[in-house]
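>>> sharing a model prediction with you, sequence too.
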Amino acid sequence: MARTVFCRKYQQELEALPFPPLPGAKGQEIQQNVSKRAWEEWQAQQTRLINEKHLNMLDPESRAYLMEQMERFFDNQETDHAEGYVPPSQ
């Protein structure tokens, strides 16, 4: 059975990430407090932001911006969205 965590985004026990998604203490914190589902959703949001806003991941300001957006996403706060993005209809 998969390991679970109490997800800070969804406020319920969900499947955990199998390993820290980032190096260091931040990765450990995410692994212990963010579900696999929430992380995968963040990855999709992050990709849209990088592409639509033409972020350069070598730029420290772009990385800081994404970290701020990630924290807001996991805390269910308002985040920036890619302009013109229309989610696929279900």
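On my side now, so go ahead. Residues are numbered from 1 along each chain as shown.

>>> going by C-alpha atoms from here, please, whenever you check contacts or count neighbours.
Noted.

>>> what's the helix or strand hosting E29 packed up against?
Using DSSP states H and E, E29 sits in helix 24-33. Helices and strands touching helix 24-33, by 3 or more C-alpha pairs under 8 Å, 6 or more residues apart in numbering; DSSP states H and E, are strand 4-6.

>>> picking that back up, next helix or strand past the helix holding E29?
Toward the C-terminus, helix 24-33 is succeeded by helix 36-52 as the next helix or strand (DSSP H and E).

>>> for that following helix, which positions count as buried?
Buried residues in helix 36-52, counted by 16 or more other C-alpha atoms under 10 Å: K36, R37, A38, W39, W42, Q45, Q46, R48, L49, I50.

>>> okay, pairing it with this:
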Amino acid sequence: MTQTVFCRKYQKELEALPFPPLPGKKGMEIQATVSRKAWEDWQALQTRLINEKHLNMLEPNAREYLMEQMERYFANEDTDQAEGYVPPSS
């Protein structure tokens, strides 16, 4: 049986993450409040932001920036977008 969670991003019951995606309290909070779909969608946006903005993940400022964007994304607030990104046509 698949576990579900009330997703704060999509505001409905969806499949839960099987384990915390980050270490510590933050990871446990995300696992308890973010669905697998929302996490996968965030990972896609995160990848685009890293590539478009040429972020170096060894730099603390880049990691802080992504954490801020992640919080905004899950709270349904405006986030930065990769300006040159064109979604694939269905």
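Right, received. Where do you want to start? Bear in mind the structure is a predicted one, so any value in this text is a computation, not a measurement.

>>> quick check: the helix holding E29 of structure 1 compared with structure 2, mean distance?
In this overlay with structure 2, the average offset of helix 24-33 of structure 1 from its partner residues is 0.2 Å by mean C-alpha distance after the TM-score superposition for structure 1.

>>> now do that helix: everything it contacts.
For helix 24-33 of structure 1, contacts defined as C-alpha atoms under 8 Å, 6 or more residues apart in numbering pick out V5, F6, C7, R8, A16, L17, P18, F19, P20, P21, L22.

>>> before we move on, what about stretch 80-90 of structure 1?
Q45, R48, L49, E52, K53, Q69.

>>> start to end distance for stretch 46-62 of structure 2?
11 Å (C-alpha to C-alpha, to the nearest Å).

>>> oh sorry, the question was meant for stretch 78-90 of structure 1
23 Å.

>>> same deal with stretch 18-25 of structure 1?
From its first residue to its last, stretch 18-25 of structure 1 covers 16 Å (C-alpha to C-alpha).

>>> buried stuff in that stretch?
Buried residues in stretch 18-25 of structure 1, counted by 16+ other C-alpha under 10 Å: P20.
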